[in-house]
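Asker: Give me a 3D structure for the following:
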Amino acid sequence: MYAKGTAPRRDGGAKPWLPWLVTALVVLFSGAVAYLGYGAYSAQKTRAVEAEKAAAEARALTVSTEQARKTLEEKLAEQLAAKDQKLSALEDERTRLSTEREQLQQAVQEKDAELARLKATYEDIEQKLKAEISDGEIRLSQAEGRIQVDLVDKILFDSGEAALTERGNEVLTRLGAVLAKVENRSIFVSGHTDDAPPSQRLAATYPTNWELSVARAVNVVRFLGEKAGVPPSRLVAAGHADTKPVASNATPKGRARNRRIEILLIPDLPAGKQGETKAAADSR
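Answerer: Predicted structure coming up:
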């Protein structure tokens, strides 16, 4: 029989240190496990913190990238708008220049056509009045788009008279045949005298050279409008007496040149400039 709580000892007796060894081993294993578990937790926590930091940095980078993208898009939009505006301005300028070029070409064509008509009119008058031009009784000139016909008084009027002579009617008939075909031109007829006053015989009818010069211009205008077929709306009559001489009144030849009828063909102008045209005609 063995005492209670004892067992037979096969090895010669119990080992009292064994439980303590087991306990120590358990404690050591638990400590190792705890240590390893804490290390894993620490590593995981570190990784989590780093991951959160990386995520925060990624979010910040995303926000920064988005802002940069928006800024770039806005800048590109502004540049595109500026380029569109510049292209639009260039297109407007191109259209304006194209329009101006077309207008210039049209103006040149119209000018060429006008010069051709003027040349034809000049040559026609020259042909119709060849004999009088050759004799020096008529002077024909052309300048600055105008044609001027100067007729000495003796081929139209008797001395000191304002009524047209038979020869005057015949000369004006030939001239009127050309003037009647002229378009887009005003025809200014002005009477001029020398500085000698009308004779005593004519003083009652023409007290001064003003009345004589005006009467002669009016009679020429009436003949051209009533007998030669020139549109009256194109005709203007004026008298200048002896205020616009073209030669000296000191010689008979000069006085003869000053006694004249001037017929000036001037291009029609807009209503606002008609006064300028008349002033230009009166200044001759």
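
Asker: going forward, measure contacts between C-alpha atoms and count neighbours the same way
Answerer: Noted.

Asker: P197 - how many residues pack around it?
Answerer: 18 (other C-alpha atoms under 10 Å).

Asker: go on, P232?
Answerer: For P232, the neighbour count with other C-alpha under 10 Å is 15.

Asker: okay but it is in contact with V218, surely?
Answerer: No. P232 lies out of contact with V218 (C-alpha atoms under 8 Å); the separation is 11.7 Å.

Asker: Report the contact partners of the nearest residue to E132 once chain neighbours are set aside.
Answerer: Among residues not flanking E132 along the chain, I138 sits closest, at 5.6 Å (C-alpha to C-alpha, 6 or more residues apart in numbering). By C-alpha atoms under 8 Å, 6 or more residues apart in numbering, the contact set of I138 is L129, E132, V149, D150, L151, V152.

Asker: Pull up the gap between I138 and A237, please.
Answerer: Separation of I138 from A237 (C-alpha to C-alpha, to the nearest Å): 19 Å.

Asker: starting at the chain centroid, how far to the helix or strand hosting N169?
Answerer: Taking DSSP states H and E as the criterion, N169 maps to helix 166-179. Chain-centre distance of helix 166-179: 46 Å, with C-alpha atoms, centre = their mean, to the nearest Å.

Asker: One more, so I can put them side by side:
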Amino acid sequence: MLRRVCLMVTVSLLSLCLSGCLVGEGKYLKKVEEAESLNKSLTSLQQQYDALSAENEILKSSVSKLTKDLAAANKDKEKLAADNKELDKVLKAKSDTLSKNISELRQKVTDLETENARLKDEIANLKKAKEEEVQKTSKTYEDLLEKMKSEISQGQVTISELKGKLTVNMVDAVLFDSGKAEIKPEGLIVLQKVIDILKNIKDKSIRIEGHTDNDQIGGALAKKYQTNWELSAARAINVTRYLQQQGIDPLNLSAIAYGEFKPVAANDSREGKAKNRRIEIILVPKE
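Answerer: Below you'll find the predicted structure:
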């Protein structure tokens, strides 16, 4: 645009000179030089203008891109802030839950330590009681051995002790006549030795067990005792009743009949049968 204006000015000046205006040749040349200088300046300015315009477009594009990037960054920032807020809530909730769980676990540990201490004391007390019980049983065992050494030496009585269970095993011939359940006078004397020791025992249950061999009851005796069950039961009950009559607490007494079904020896010999016909007086811990 500027170039066209300059050309028009130049043409106008030349027309004036040709139309008769008197201008000196030097003055004319000077004007021509000025016009050329103006053309050069104009060309330079046009180039600068074009370069600035191009740079301006680039800058506008950069500003637009940066504006979009800024908007996206602000959006990301807002989203990140929202996410952080939600994350803070989640972390706080988890922290509160963990703190509560830790507190509960600590309380459980405290409770367990208290319970363990209680159980430890209880176990110690039970051990002590067990030791005292064993000592009492051992003392009773020793007393019975001393009291009944004559019957023991004759094989009429055996006494055993195992894990707090004391058993006085008496062959039936010591207490009963053959086929009878009534205690004979000699048997009462032997029983009294046992009673003298048992009557001082208050913390044990006393179980009287009746046993027989496997010979079946027959003849007139079968009218009274149909089987060995009845005979062993009658003998056990009579011994139990006598212990009660002699002052032993009936709450600590029980009578059991096993008949022929709990032998301690084979029933294929006279000696084996004799061992199986027996009364056992057993001391066991109270339930």
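
Asker: TM-score of the superposition?
Answerer: Superposed pair, TM-score by TM-score structural alignment, normalised by the length of structure 1: 0.64. Supporting alignment: 204 aligned residues with a C-alpha RMSD of 2.6 Å.

Asker: Map the residue nearest to E132 of structure 1 onto structure 2.
Answerer: Counting by TM-score structural alignment, I138 of structure 1 corresponds to V157 in structure 2.

Asker: how much space between its match and E86 of structure 2?
Answerer: 88 Å.

Asker: cool, T167 of structure 2 as well?
Answerer: 78 Å.

Asker: Then L243 of structure 2?
Answerer: In this view, L243 of structure 2 and E86 of structure 2 are 84 Å apart by C-alpha to C-alpha.

Asker: do K130 of structure 2 as well
Answerer: K130 of structure 2 is 64 Å from E86 of structure 2, by C-alpha to C-alpha.

Asker: again, but for T227 of structure 2
Answerer: From T227 of structure 2 to E86 of structure 2 the distance is 88 Å (C-alpha to C-alpha).

Asker: Kindly report the same for E209 of structure 2.
Answerer: 80 Å.

Asker: Now the counterpart of D249 of structure 2 in structure 1. Nearest residue, chain neighbours left out?
Answerer: Residue correspondence to structure 1 (TM-score structural alignment): D249 of structure 2 is matched to P231. Spatially, and ignoring its direct neighbours in sequence, P231 of structure 1 is nearest to G225 (5.9 Å; C-alpha to C-alpha, 6+ apart).

Asker: give me the element that neighbour is part of.
Answerer: Secondary structure from DSSP H and E places G225 of structure 1 in helix 209-226.

Asker: counting contacts, what elements does that helix pack onto?
Answerer: helix 166-179, strand 185-192, strand 235-239 (3 or more C-alpha pairs under 8 Å, 6 or more residues apart in numbering; DSSP states H and E).

Asker: List the buried residues in it.
Answerer: Across helix 209-226 of structure 1, burial judged by 16 or more other C-alpha atoms under 10 Å covers 209-225.

Asker: Please apply the same query to stretch 175-185 of structure 1.
Answerer: In stretch 175-185 of structure 1, counting by 16+ other C-alpha under 10 Å, buried: L175, G176, A177, V178, L179, A180, V182, R185.

Asker: hmm, back to that, how much space separates the residue nearest to E132 of structure 1 from V152 of structure 1?
Answerer: Relative to V152 of structure 1, and taking C-alpha to C-alpha, I138 of structure 1 is found at 6 Å.

Asker: likewise Q105 of structure 1?
Answerer: Q105 of structure 1 is 42 Å from V152 of structure 1, where distance means C-alpha to C-alpha.

Asker: between these two, which one's more packed in?
Answerer: V152 (22 against 12).

Asker: Excluding sequence neighbours, find me the nearest residue to the more buried one.
Answerer: That would be R260: by C-alpha to C-alpha, 6+ apart, it lies 4.3 Å from V152 of structure 1.

Asker: The equivalent of that neighbour over in structure 2: what's it in contact with?
Answerer: Using TM-score structural alignment, the equivalent of R260 of structure 1 in structure 2 is R278. R278 of structure 2 makes contact with N169, M170, V171, D172, G210, H211, T212 under the criterion C-alpha under 8 Å, 6+ apart.

Asker: Quick check: the closest residue to the last one other than its chain neighbours vs A266 of structure 2, distance?
Answerer: Spatially, and ignoring its direct neighbours in sequence, T212 of structure 2 is nearest to R277 (4.2 Å; C-alpha to C-alpha, 6+ apart). To A266 of structure 2, R277 of structure 2 is 12 Å away according to C-alpha to C-alpha.

Asker: Among the two, which residue is more densely surrounded?
Answerer: Neighbours were counted for R277 of structure 2 and for A266 using other C-alpha under 10 Å; R277 has more, 21 against 14.

Asker: What's E182 of structure 2 aligned with over in structure 1?
Answerer: Checking TM-score structural alignment: E182 of structure 2 goes with A163.

Asker: I'd say its match and F157 touch.
Answerer: Yes. Applying C-alpha under 8 Å as the test, A163 of structure 1 and F157 come out as touching, 6.2 Å apart.

Asker: Looking at those two, which one has more neighbours?
Answerer: Set A163 of structure 1 next to F157 and count neighbours by other C-alpha under 10 Å: F157 wins out with 19 against 16.

Asker: list the contacts for that one?
Answerer: F157 of structure 1 neighbours (C-alpha under 8 Å, 6+ apart): A163, L164, T165, G168.

Asker: Buried subset of the residues you listed as a PyMOL selection?
Answerer: Buried members of the contacts of F157 of structure 1, defined by 16+ other C-alpha under 10 Å, are picked up in PyMOL with:
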select buried, resi 163+164+168
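
Asker: Keep only the contacts of F157 of structure 1 that stay in contact in structure 2.
Answerer: Counting by both residues aligned by TM-score structural alignment, their matches' C-alpha atoms under 8 Å, structure 2 reproduces these contacts from the contacts of F157 of structure 1: A163, L164, T165, G168.

Asker: can you put those in a markdown table and add distance to F29 of structure 1?
Answerer: Shown next, in a markdown table, are these (distance: C-alpha to C-alpha, whole Å):
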| residue | distance to F29 of structure 1 |
| --- | --- |
| A163 | 154 |
| L164 | 153 |
| T165 | 155 |
| G168 | 151 |
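
Asker: Contacts only, for G259 of structure 2.
Answerer: G259 of structure 2 neighbours (C-alpha under 8 Å, 6+ apart): G210, H211, T212, D213, N228, W229, E230, L231, S232, A233.
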